[in-house]
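Q: need a structure here:
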Amino acid sequence: MAKITLTEFLSMDGVVQAPGGPDEDRSNGFEHGGWLVPFADEDMENYMAGLFDAVDAFLLGRRTYEIFAAAWPKVTDENDPIASRLNTLPKYVASTTLDKADWHNSTVLSGNVPEKVAALKKEFDRELQIHGSATLAQSLMAHDLIDEYRLLVFPVVLGKGKRLFEEGVLPTAFELVDSGTTRSGVALLTCRPKGRPTYGTFELAE
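A: Modelled structure (predicted):
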């Protein structure tokens, strides 16, 4: 059975909106698109390429799918570690508005997406990878369906924008299983859920 992994770019205040360019997502008047680009370096490139070594298929939200489908088919180098996987492996796009997905080997998931994703886990052996796709990720988080989080935290605060961990998210405790940093200052955190949080208190001795 495959595990579901989420790779997400976050600012220090948790924003995930439009990391790669000004026009990726301007909804709600967001004007900070492209905030990760100044920190992209060879370390980040190598880290991302390594993640794609374990993928069997991709789970994508509609917006992320459309961004990827407009860009990655133009990268035709069969040795590119990211494009070669994205352009050939199965892609499942969660959407209530798309009737079809034209990018090679793409399938639209509609209806009860968490239920369908849970069934997909049984069809693959390694990883079903989510990249970006925060709305999809949130719907799966609500059902404890994400097995591992790869969070790239960039040293920038934006003050507004869509966040991965919005108010009302299912309370979850995590264990940190790996960490690192790039030379540009990006924290690379790999975390796995370990159930509901536990609580305590610091009491002063009498």
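Q: from now on I want contacts and neighbour counts done on CA atoms only, so please keep to that.
A: Will do.
Q: tell me the helix or strand right after the helix or strand harbouring L176.
A: Secondary structure from DSSP states H and E places L176 in strand 174-181. Per DSSP H and E, strand 174-181 leads on to strand 187-193 as the next helix or strand towards the C-terminus.
Q: tell me which other helices or strands that next one touches.
A: strand 148-154, strand 174-181 (3 or more C-alpha pairs under 8 Å, 6 or more residues apart in numbering; DSSP states H and E).
Q: among those, which comes closest to L204?
A: For these, the distance to L204 is smallest for strand 174-181, at 27.7 Å, taking C-alpha to C-alpha.
Q: now the angle between strand 187-193 and the closest one, please.
A: On the basis of axes from the mean of the first three to the mean of the last three C-alpha atoms, to 10 degrees, strand 174-181 is oriented at 160 degrees to strand 187-193.
Q: how about the helices in this protein?
A: Along the chain, counting by DSSP state H, helices occupy 42-51, 62-71, 83-86, 113-120, 134-141.
Q: quick check: which helices or strands does the last one pack against?
A: Helices and strands touching helix 134-141, by 3+ C-alpha pairs under 8 Å, 6+ apart, are strand 55-61.
Q: contact partners of the strand it packs on?
A: 85-86, 89-95, 124-136 (C-alpha atoms under 8 Å, 6 or more residues apart in numbering).
Q: one more, please, to line up against the first structure:
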Amino acid sequence: MTSLTLTTFVSLDGVMQAPGGPGEDSRGGFEQGGWLVPYADEDMGAFMAKVFDEADAFLLGRFTYEIFAGHWPRVTDPDDPIASRLNTLPKYVASTTLKSADWHNSTVLGDDVVAEVTALKQRPGRELQIHGSGRLAQSLMAHDLIDEYRLLTYPVVLGTGQRLFADGAVPTAMKLTSSKTTGAGVAIHTYTPAGRPTYGSFLLE
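A: From the prediction side, this is the model:
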């Protein structure tokens, strides 16, 4: 079976919108795009290269797909650890509006994304990777379909923007499986879901 993994960049207050540039995603009037860039260093690059080396295919929301398709085909270095995989490996796009996907080896999923992703996970392989794609990730989290979360948390508070764990998220306990910190201060944590949270109380009898 294939493992479904999510790798995403978040601020200290959980915002994941437009990390890579000012014009990347201004939905909702967001004006702070590019907040990740000052913290990108060799440590972050090495981690991301390792992540992409585990991929057999990618699962992307429409918005993230269009951002990637506008950028990565222009990176033609065959030794680039990210572009070489994104440009060649299968890409599955979850969209109700996109009718075709022209980027090499791309397929638009049907209307029942949950069923199609469940079927993709049944195939033999290593990782089907989600990158960014916040709304898609939220819909899959609601069905307990994500097997591993790789969260890169940046030392910045944004105060507004789309958050990965939005109000109404399914309560989920997580098990920390690895952690590291980059030289620029980015905390990288890897989690696997551990069922529903358990609760206790410090109140005195």
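Q: please state their TM-score.
A: In this superposition the chains share a TM-score of 0.98, using TM-score structural alignment, normalised by the length of structure 2; 205 aligned residues with a C-alpha RMSD of 0.8 Å.
Q: the strand holding L176 of structure 1 vs structure 2, average offset?
A: Compared with structure 2 after fitting, strand 174-181 of structure 1 has a mean deviation of 0.3 Å; criterion: mean C-alpha distance after the TM-score superposition for structure 1.
Q: out of the helices of structure 1, which is closest to G159 of structure 1?
A: Taking the helices of structure 1 one by one with C-alpha to C-alpha, helix 134-141 is closest: 17.8 Å.
Q: what residues of the closest one count as buried?
A: 134-138, 140-141 (16 or more other C-alpha atoms under 10 Å).
Q: and for the residue nearest to P22 of structure 1 when sequence neighbours are not counted, the neighbour number?
A: In this structure, P22 of structure 1 finds its nearest non-sequential neighbour in G33, 3.8 Å apart by C-alpha to C-alpha, 6 or more residues apart in numbering. If you count neighbours by other C-alpha atoms under 10 Å, G33 of structure 1 ends up with 20.
Q: equivalent analysis for T172 of structure 1, please.
A: 15.
Q: next: W72 of structure 2.
A: Count around W72 of structure 2 with other C-alpha under 10 Å applied: 16.
Q: so for stretch 175-186 of structure 1, first residue to last residue, what's the gap.
A: Terminal residues of stretch 175-186 of structure 1 are spaced 19 Å apart (C-alpha to C-alpha, to the nearest Å).
Q: before we move on, back to that, I'd assumed R26 was in contact with the residue nearest to P22 of structure 1.
A: Yes - at 7.5 Å, G33 of structure 1 counts as touching R26 under the criterion of C-alpha atoms under 8 Å.
Q: list residues touching both of these two?
A: With C-alpha under 8 Å, 6+ apart, G33 of structure 1 and R26 have common neighbours A18.
Q: can you tell me how far S95 of structure 2 is from D53 of structure 2?
A: S95 of structure 2 is 26 Å from D53 of structure 2, by C-alpha to C-alpha.
Q: with neighbour numbers in mind, choose between the two.
A: The neighbour comparison of S95 of structure 2 against D53 (other C-alpha under 10 Å) goes to S95, with 19 against 14.
Q: in contact with that one, which residues?
A: By C-alpha under 8 Å, 6+ apart, the neighbours of S95 of structure 2 are 61-62, 108-111.
Q: give me that answer again for 7 Å
A: S95 of structure 2 is in contact with 61-62, 108-109, counting by C-alpha atoms under 7 Å, 6 or more residues apart in numbering.
Q: I130 of structure 2 too?
A: 5-7, 58-60.
Q: P78 of structure 2 too?
A: Here P78 of structure 2 is in contact with S84 (criterion: C-alpha under 7 Å, 6+ apart).
Q: what's the match for it in structure 1?
A: Aligned by TM-score structural alignment, P78 of structure 2 pairs with E78 of structure 1.
Q: near the residue nearest to L176 of structure 1 when sequence neighbours are not counted, how many other residues are there?
A: With C-alpha to C-alpha, 6+ apart as the criterion, L176 of structure 1 has its nearest non-adjacent residue at 4.5 Å, and that residue is C191. By the measure other C-alpha under 10 Å, the count of residues near C191 of structure 1 is 20.
Q: before we move on, what about R196 of structure 1?
A: R196 of structure 1: 11 neighbours (other C-alpha under 10 Å).
Q: next up, the contacts around it.
A: So R196 of structure 1 contacts 171-173 (C-alpha under 7 Å, 6+ apart).
Q: roughly how far does the most far-flung residue of structure 2 relative to its centre sit from P155 of structure 2?
A: Distance from the C-alpha centroid of structure 2, by C-alpha atoms, centre = their mean, peaks at E205 (44.1 Å). E205 of structure 2 sits 40 Å away from P155 of structure 2, going by C-alpha to C-alpha.
Q: in contact with the residue nearest to P22 of structure 1, which residues?
A: Per C-alpha under 7 Å, 6+ apart, neighbours of G33 of structure 1: 18-24.
Q: most neighbours among these, which one is it?
A: A18 (24 neighbours).
Q: isn't that one right up against G29?
A: No - counting by C-alpha atoms under 7 Å, A18 of structure 1 does not reach G29; the two are 11.7 Å apart.
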